[in-house]
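Visitor: Next come a sequence and a model predicted from it.
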Amino acid sequence: MEGTYAPRRALPHPIEIILLAREIDAPALLPSAMYDLSRYTPSQAALGCTSSQTGAILRLGDDDLLNMLRGREHASRFFSTFIVNELEGREPSLWCLHRKEEKPIDRRACQIAFETITFELLRDVNGVVNNRTSDPLYAISDAELLQTKEDMPGGDNVPTMRTCEPCRSEFGTVVDTAKEEFWRKLPVWFCVDVPTWG
């Protein structure tokens, strides 16, 4: 079905990558593969996958499964902390274009947009629509993308999630910093030693 998030049609399953990385001693493959697997439900990860080569059922060892689940929790905690620290009650930029509006509601336009974005992320719209049960990195990116998405045809087309450009730009910097920090922490979260990770 077009528009459905289904990377497995073209890419190997993350369990296959994890097992291969262990077999050939390539730890640099593990953090991203573990993160990819952590986006599945815990029960799906525990059940394993069917080998694309042999058709056999492949499962992670207990240590890798536990490390993946721990890493999933760390990623979720990072995302919830991001929401609390960077979105909840976010003040508009000092250069906000709405600061000098006459009506109080107009002065709060960017703050209302940030509150709406917070609500959308907490509702996990991206998870339901795109079949991403737990993808904090995508959700952090989506926090900025929600401010620039086109209006939906046939909808009210009220840009309630759009901030002015100075507020969006300032928040975009925060999002970029959070994504870089998130990626840098993957090896620690998933208990993988990768000295050159970056």
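Guide: Ah, there it is. Predicted model only: the values in this text are computed from it and were never measured.

Visitor: switch to C-alpha atoms for all contacts and neighbour counts from now on
Guide: Will do.

Visitor: ok, for Asp36, nearest residue in space, not its chain neighbours?
Guide: Spatially, and ignoring its direct neighbours in sequence, Asp36 is nearest to Pro14 (6.2 Å; Cα to Cα, 6 or more residues apart in numbering).

Visitor: So what's the residue count around that neighbour?
Guide: Using other Cα atoms under 10 Å, Pro14 has 22 other residues around it.

Visitor: Looks like it contacts Tyr40 (just checking).
Guide: No. Using Cα atoms under 8 Å, Pro14 is not in contact with Tyr40, being 10.0 Å away.

Visitor: got a list of contacts for whichever strand or helix holds Met68?
Guide: Using DSSP states H and E, Met68 sits in helix 62-82. The contact list for helix 62-82 (Cα atoms under 8 Å, 6 or more residues apart in numbering) reads 34-35, 37-39, 42, 45-46, 134, 136-137, 140, 178, 182, 186, 189-191.

Visitor: any idea how far Trp197 is from Arg99?
Guide: Going from Trp197 to Arg99 by Cα to Cα, to the nearest Å gives 42 Å.

Visitor: related to what we said a few turns ago, from the contacts of helix 62-82, which ones fall inside helices?
Guide: If you go by DSSP state H, the contacts of helix 62-82 have 34-35, 37-38, 42, 45-46, 136-137, 140, 178, 182, 186, 189 in helices.

Visitor: re the thing from before, could you pull up the contacting residues of the residue nearest to Asp36?
Guide: By Cα under 8 Å, 6+ apart, the residues touching Pro14 are 33-34, 36-37.

Visitor: this is the other structure I want to compare:
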Amino acid sequence: MATTSTSSRHFTRLIHRPAPGMSDKLAAGIGSGTSSGIDKKPSVTFDKSGTSLIVDSETEQVLRRHPDLYLEDGSVIVRAEDTLFRVHISMLSRHSIFFRDVFGMPKGGEGTDQLDGCPVLFLQDRAEDVANLLSALYDGPVLRDNSPDDFRVVAGVCRLATKYLIDTLRVKTIAHLSKAWPSTLKEWDAREDAARVHEIAFASANPPTLPRYPNPVDVVNLAREVDAPSLLPSALYDLSRYPFTQIFEDQSASLDVHDLQRLCLGKEAAQHAITTLIQSMTHAQFGRQFPYHTHIRSASKGKASAHGSAVCMSPAACRKDFAELVELATQHYLFDRERGCGDPLYVAEELGQLKSVEFSECAACARSLEAWAAREREKMWKMIPTWFRLESPTPEDSPRTSGELSR
């Protein structure tokens, strides 16, 4: 078999016999992923009722035309698994650098195998993913809500867009996935709000509904496969909130050894961050970290001071409330390990929201607690790449183009 160019290797093979004058690159089976050096030639036959069938002459497998993507005026037939797609060379070449190079090679002569008057291109990809990719090229990508079903479709398109150098689809799909695994705390909070609404709405559903988002293991693996490092911090953080029993009992997907190590280190760091958070709160109760908590009595309860800062109206009572709050948080998150015990962002958010309960009579302390929690959450968010031993995401990382990946 002849060798192929770097841009074509590992992706596909053309189904034909070498013809005089045809480029060796086009005539050869491409990459080591092909099952053999023998061409898989489809042929037309008929069943007993006279219905025409397309059969793989090597395996005798019956092939089917895709119901929506076998176009009468198509100029090339793409085969994936047992499915045939008849599409346009011009459409593939317009969007894909890879296909543009393949179809730009010298054409074969009379010896080239054809089906329905078109050359046949065999792709070593799942038929479902190829169908979704071609639909996205013709009709635009369908980007929904990052649910498990949506992720299955978008991930398949993203893989093939990366593989076949279709930059427009690659950028769009990674941007869509970034809404569920974002790089900013504000977007993460919006994601979590949607998850909580879903959890409440479907908590008593029978039969149980799918989770709001897909398994983060699949997201981590996809990010590695398509080189989208901007998805990794939030995906690994999301996964770190799962108990190890749940992570390891699910056999549908698994991390490689390096990401598994990152997960363990990050999970430990996240749990330690909760201890540090509560310890920080212990010191903050004495006014060291709350700039507006001055412990100065004022004749005007809840009003701003002469310097424009609200002041604590009842320092003794507030110190007592802080002490009780620290004790409660320690018991709940560190000893009892209740909900959120592995999610420091959630813990900090919940502590900050206790202002309306614990400090309803002191606006200054309520605001101080809320501001403290917001600052701590921002600090933790910035630390996530470090917790999981990842390089900090940069604008250049999210998302890179296929051309840059091939360099």
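Guide: That came through, no problem. Computed from a predicted model, the values in this text were never measured in an experiment.

Visitor: Take the contacts of Pro14 of structure 1 and write them to JSON lines, including distance to Thr148 of structure 1 and neighbour count.
Guide: Below are the contacts of Pro14 of structure 1 laid out as JSON lines (distance: Cα to Cα, whole Å; neighbours: other Cα atoms under 10 Å):
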{"residue": "Ala33", "distance to Thr148 of structure 1": "30", "neighbour count": "19"}
{"residue": "Met34", "distance to Thr148 of structure 1": "30", "neighbour count": "26"}
{"residue": "Asp36", "distance to Thr148 of structure 1": "26", "neighbour count": "17"}
{"residue": "Leu37", "distance to Thr148 of structure 1": "29", "neighbour count": "23"}
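
Visitor: which of those does structure 2 keep?
Guide: Mapping the contacts of Pro14 of structure 1 onto structure 2 (both residues aligned by TM-score structural alignment, their matches' Cα atoms under 8 Å) leaves 33-34, 36-37 still in contact.

Visitor: which one of those residues sits closest to Ile83 of structure 1?
Guide: Ile83 of structure 1 has its nearest neighbour among these in Asp36, at 21.5 Å by Cα to Cα.

Visitor: now for that closest one: what does it line up with in structure 2?
Guide: In structure 2, the residue matched to Asp36 of structure 1 (TM-score structural alignment) is Asp238.

Visitor: Kindly report the same for His74 of structure 1.
Guide: Structural correspondence for His74 of structure 1 with respect to structure 2 (TM-score structural alignment): Ala269.

Visitor: Now do the contacts for Leu255 of structure 2.
Guide: Per Cα under 8 Å, 6+ apart, neighbours of Leu255 of structure 2: 217, 220-221.

Visitor: what about burial for the ones in helices among the contacts of helix 62-82 of structure 1, which qualify?
Guide: Burial by neighbour count, judged by 16 or more other Cα atoms under 10 Å, picks out 34-35, 37-38, 45-46, 136-137, 140, 178, 182, 186, 189 from these.

Visitor: okay if I get these as CSV plus distance to Glu170 of structure 1?
Guide: Formatted as CSV, these follow (distance: Cα to Cα, whole Å):
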residue, distance to Glu170 of structure 1
Met34, 31
Tyr35, 28
Leu37, 32
Ser38, 30
Ala45, 37
Ala46, 41
Pro136, 20
Leu137, 19
Ile140, 15
Ala178, 13
Phe182, 19
Leu186, 25
Trp189, 28
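
Visitor: Closest one to Thr116 of structure 1 out of these, please.
Guide: Checking these against Thr116 of structure 1 with Cα to Cα, the nearest one is Ile140 at 14.4 Å.

Visitor: ok, and the closest non-adjacent residue to that closest one?
Guide: Val175 (6.6 Å).

Visitor: Surely that neighbour and Ser141 touch.
Guide: Yes. Taking Cα under 8 Å as the definition, Val175 of structure 1 is a contact partner of Ser141 at 6.7 Å.

Visitor: Tell me which stretches of the stretch 301-407 of structure 2 form helices.
Guide: Taking DSSP state H, counting those that start in this stretch, the helices of the stretch 301-407 of structure 2 run over residues 315-329, 344-352, 355-358, 363-387, 402-405.

Visitor: Count the residues that sit near Phe359 of structure 2.
Guide: Count around Phe359 of structure 2 with other Cα under 10 Å applied: 18.

Visitor: That one is in contact with Cys318, isn't it?
Guide: Yes. Applying Cα under 8 Å, one finds Phe359 of structure 2 in contact with Cys318, separated by 7.3 Å.

Visitor: Perfect, that will be all.
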